[in-house]
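Participant: sequence and predicted structure below; questions after.
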Amino acid sequence: MEKVCYISYIPIHLIEMILLLLDCRSLKNSKRVCKKWNSLIRDFTFKKMHSDNQRIRSTLFVRGDQFWASSSASSTSSHDITYFLPKKINYSSLVIEGCDKGVLCLTDYIDKFFYLWNPAIRKVKNFGKVKNFGRGRLENFRLGFGFDSVSNCFKVVKVISDNDCKHDGLFKEDNRVEVYNFGTLPSDIGYVIEKKSSMVNNIFSSCSTINRTRSNSKCSIVVNNRVHWMLFYGSGYNNDRDEGYSFGIVAFDLHKEEFELINTPKDVVRVSQVENINKLCECLGFITWDELNLVAEIWVMKEYGVFDSWTKRHTINLESLCGNYRPFLNLLVNFGNDGDLFISVGRVLLFWYHLEKSSVHAVSLNYQHRLNSIVTDYVETLF
C-alpha cells in the first residue's frame, strides 16, 4: 500500500503561519522535512517576517568567547542561552562594531579580519583583512553595520581618517568612506556584492570652527534605518572633553548613504559624563554617568531628527545600589531598548535594573573571563 504524505495537503499559508512561531533552531531542522518547507524557510520574505515576528528581545553579555543572551529583567519568561564564538575568531582582540537583525559585525584588531556572525544559526563569514588599521586597536577608522530596510540588504560602512591619533579626525569632510553591500543573505554568501567609495559629506556646516573630532570604539546603533556613532567635536586641543568640545551623534542613512550630525542638549549635559548611545523603546538616546555621585541619566529623542524632542527620560541614583562598591568601581554602564539599565562592578558583578518597575537583580559573573561588552536588542533570526 502506497504511503500518503498528508502534510502536503495542508495549505501553504497555514504552514507558513505555523513555522513563523518556531525558533531558529527548530526552523533549521524543519528545512529537512521536504523541499517545499526548505524553499519556504530559505525565502527572504519569510526570513524577514520571522525576524519581525520575534517578541523575545535579548541582551548579549560578552565574556571572552562566550556570548550570554538573556531576556529583559521584567520578562516573565526565561530565555537565557549561551553562544560560543567560533574558534576561528580570536576573542582576546575582538571588537563588536554593530548588530542588526540578529547578525553581528566583528573585527579582530590583531589578525585584522572582519566577520559577519549569526550566533543563532551558527553561521560566520570571514570577509578578509581590513586595511587602514592604526597602531594596536582600530585607531583611524570606524565601522558601522545595519540592515537597509528600503533596499533589503545588509551594509557595512567604513569611515577612514588619515590622522594617526587614536579615534581622532573622524567624520570630517576629508575622510574617505567605503560602503560594502552584502545582499540579503550574509550567512549564505562568501563575498561582497558591491563596494562603493566616496568622501564624507560636510556635517559641520552649521557649526563654528572644528579643529578636532573624536570618536570611540563602542558599538554602533541602528535606529530609523540609520547607523549611529558617538562623536565629540570642537575647537579644543586638550584631552578635557568639557573644554571646547560638544557631544553629538553621527547618523549614516543606509539607503541614501549620507551622513548627518544630530545635535544634543548642550546646556544641560556635561560632555565628559556621556557614557554610551543606544535606543530605548525604539527611540535614539544616550546615557550620562556621574561617577562621583553615582547618578545616571538617560536622554531620548522622542521624535527622530527633531532637536526639541530631546527629553530626560530617567534619572537613577545608584548610591544605594553601588555605594558599597565605590572603592572597586570599574563600571560598564549601558541601557537596553526594552527598558533595562545595566551596571557592571569590576566587570564581574552585574546589576540589572528595570527602569519602569525599579526592580533590581544582581548576577555574579564567576567565570574565567570578565564581562567586556554588552550588545542590547539582540534577536535570533535566520539571516
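Facilitator: Perfect, thanks for sending it. Everything quoted here is computed from the prediction, not taken from an experiment. Residues are numbered from 1 along each chain as shown.

Participant: can we go C-alpha only for contacts and neighbour counts from here?
Facilitator: Will do.

Participant: who touches residue 323 in this structure?
Facilitator: Residues in contact with residue 323 (C-alpha atoms under 8 Å, 6 or more residues apart in numbering) are residue 294.

Participant: to which secondary structure element type does it belong?
Facilitator: Secondary structure assignment for residue 323 (DSSP: H, G, I helix; E, B strand; the rest coil): helix.

Participant: can you give me the separation between it and residue 28?
Facilitator: 47 Å (C-alpha to C-alpha, to the nearest Å).

Participant: residue 361 in helix, strand or coil?
Facilitator: strand.

Participant: got it, and residue 17?
Facilitator: helix.

Participant: report how many residues lie close to it.
Facilitator: Residues lying near residue 17 (other C-alpha atoms under 10 Å) number 11.

Participant: residues of the helix or strand harbouring residue 26 that come out buried?
Facilitator: Assigned by DSSP states H and E, residue 26 falls within helix 24-30. Within helix 24-30, the residues that count as buried by 16 or more other C-alpha atoms under 10 Å are 24, 27, 28.

Participant: save these as JSON lines, and put in distance to residue 43 too.
Facilitator: Formatted as JSON lines, these follow (distance: C-alpha to C-alpha, whole Å):
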{"residue": "24", "distance to residue 43": "14"}
{"residue": "27", "distance to residue 43": "12"}
{"residue": "28", "distance to residue 43": "13"}
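
Participant: structure two is appended below for comparative analysis:
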Amino acid sequence: MRLIDLKRHCCTSSFMFIVELIMQVMKPRSSNGNIIPFIPLDVVEKIFLAVDTQTLFHCSFVCRDWNSLITSPDFISRNSEQALQSKNEVFLVKVCRYIDNSESDIDTDVTFHECYSLHWDNHRLSLFRRLKTPTIDGFKTGKVLGTINGLTCLVDHLHEQFVLWNPTIRKYVMLPQLSMTCCEVHRSSVGFGFDSTNNDFKVVSLIHRNLKLHIVCVFSYATWSWKFFTKRTHPLPRCRVFKVAAPVFMNGILHWIAWNIDVGYQFILTFDLSHEVFGQIFLPERIAEFDGFVSIFTTGERLAVSKLVRGERQIYRKWYVWIMKQYRVYESWTNIVRSEERPYDRPNHKLIPKNVLGMRVNEDIIVEMGDGRILSYNPIARRTKSLQGVDALGVIKDRIFIRYHTESLYLLEKKDEVISY
C-alpha cells in the first residue's frame, strides 16, 4: 500500500490495522523464503506521521523501538505540526451541568459537574468525542486558561496551582507550585501559550499589589521551572490587568485587556513568549472608554474585541465588536457589530448577548445569551444559528469554555512527572 493510500485510510482505520500493516512490511520474505528482519525506522516514521494521534498512542505500547520513536520530543513536535496543518477543525468545549443530590448522602441538594467534549466545527457543533476528565486530589478546576497544541491548562486560583492536561492520551501533570506568599494574598491574572521558537509551553502569571502589576511569574515546560520578573530586574508596565477578561494567545503572544494607570484608558497588554517582553496595542476609542465589559478573542491571524455595555436597571444595552484586519496596525480596526437596544425597541429585537465565547474560522461569533442558549452569529448577514450540539449538554450560565483544539502527544515524553488516569 502506498503512503498516500495509508493516509487516506487512516481516518477510519483501527489500531490493529496499522499494527498488522507495519508488521507485514517489517517481515517481508526474500526470494529464497527467508525473513528479512529489519525495516528502517525512518520508513516507519513516515507511516506514523500519517496516523491519527490516538492510534499513535496505542502503537507506542507495541515494541521498544516504536515507543522510543513515538515518545521522542522531535517526533512529538513533528506530529503536532502535522495536526496543526489539518483542515479538520475541532472545538474543545467545557460546560457545567447540575446534578440532583436529593437521593444521595451529599449535604447539598444540587451540585454541578464539569464536562469536557470535542465537537466538530459545523453548523450544529456536532459531538466528536466525549472526554474522560481526571480527578485530582485537592485541585478545583475553576478555570481553563487555554488549549494549545493538544495541551489544556487548568488553574485553581484559590491555591494558585496549575495542571497541564492532554485529554487525547489521558495524562496530566501538576506544575511546581509557586512558593511566593504574595501569590496567596494578591490578585493574579494568568495566561497560557506556546513559544514556537524554543518549542516550549509557557504559563504566565501576572501578580498584582495595590491594583498594580507587581511581579511576573513565567513557567517553562522545557526547563520545568518558574522564573520571576520584578520592577527591579525588568521594566514592568504601569497597569492593572483585568482578571475577568480571559487572555488570548496568537502569533506567539499573549494578549490581556488592561487599564493604563497613568493616563486612564483600556488597552491590550501583550507578552511575547519567545523574547519575554511586554508591549501594547491601542484599542478603538469607543472600546478604550471604561464604561462596559471588554473581552478579547481571535480568529486565525486576526485579533478581535467585544464590548458589552448595560445601563442602570437595564434601561439600555449595547454591543460592539471590532476586528483588527492587520495585526498591530491601529488603522485596520474595523467595526463589524454595532447593536444598541433601548426601551422603545421591541423585546429581543436586537441581539445583545450576555457573553462572547469566541470566533470561528468563518468569522461567525459564538455568543452566550441570557437564557443560556449558545448561538453562532454571522455579523455580515446578521443571522444567528443555534449550536444544538452544545445546548444539548445542559449548560449552566457563565460556566462554558469553547476554543479550537488539536490533538497531540505532548506529555508522553515526560516520563516521571506525568500521571495517567
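Facilitator: On my side now, so go ahead. Fair warning: this is a prediction, and the values are worked out from it, not measured in the lab.

Participant: after superposition, how close is the helix holding residue 26 of the first structure to the second structure?
Facilitator: By mean C-alpha distance after the TM-score superposition for the first structure, the fitted helix 24-30 of the first structure averages 1.4 Å away from its aligned residues in the second structure.

Participant: show me where the stretch 151-300 of the second structure has its strands.
Facilitator: Along the stretch 151-300 of the second structure, counting by DSSP state E, counting those that start in this stretch, strands occupy 151-156, 161-166, 171-174, 188-195, 200-209, 212-220, 225-230, 239-241, 248-250, 253-260, 266-272, 277-282, 293-299.

Participant: and the third one, which stretch of the first structure?
Facilitator: Using TM-score structural alignment, strand 171-174 of the second structure corresponds to residues 123-126 of the first structure.

Participant: what's the mean distance for that stretch versus the second structure?
Facilitator: Counting by mean C-alpha distance after the TM-score superposition for the first structure, stretch 123-126 of the first structure comes out at 1.3 Å.

Participant: starting at the chain centroid, how far to that stretch?
Facilitator: With C-alpha atoms, centre = their mean, to the nearest Å as the basis, stretch 123-126 of the first structure stands 18 Å off its chain's centre.

Participant: same question, stretch 228-237 of the second structure
Facilitator: Centre-to-centre, stretch 228-237 of the second structure and its host chain are 27 Å apart (C-alpha atoms, centre = their mean).

Participant: residue 198 of the second structure -> the first structure?
Facilitator: Checking with TM-score structural alignment, residue 198 of the second structure has residue 151 as its match.

Participant: run a quick check on its match versus residue 257, I expect a contact.
Facilitator: No. With contact defined as C-alpha atoms under 8 Å, residue 151 of the first structure does not reach residue 257; the gap is 11.6 Å.

Participant: count of residues packed around the aligned residue in the second structure for residue 264 of the first structure?
Facilitator: Under the alignment (TM-score structural alignment), residue 264 of the first structure pairs with residue 283 in the second structure. Around residue 283 of the second structure there are 19 other residues, counting by other C-alpha under 10 Å.

Participant: wait, residue 283 of the second structure touches residue 269, no?
Facilitator: No. With contact defined as C-alpha under 8 Å, residue 283 of the second structure does not count as touching residue 269 (10.5 Å).

Participant: what are the buried residues along the one helix or strand residue 339 of the second structure maps to?
Facilitator: Using DSSP H and E, residue 339 of the second structure sits in strand 333-341. In terms of neighbour count (16+ other C-alpha under 10 Å), strand 333-341 of the second structure has its buried residues at 333, 337, 340, 341.
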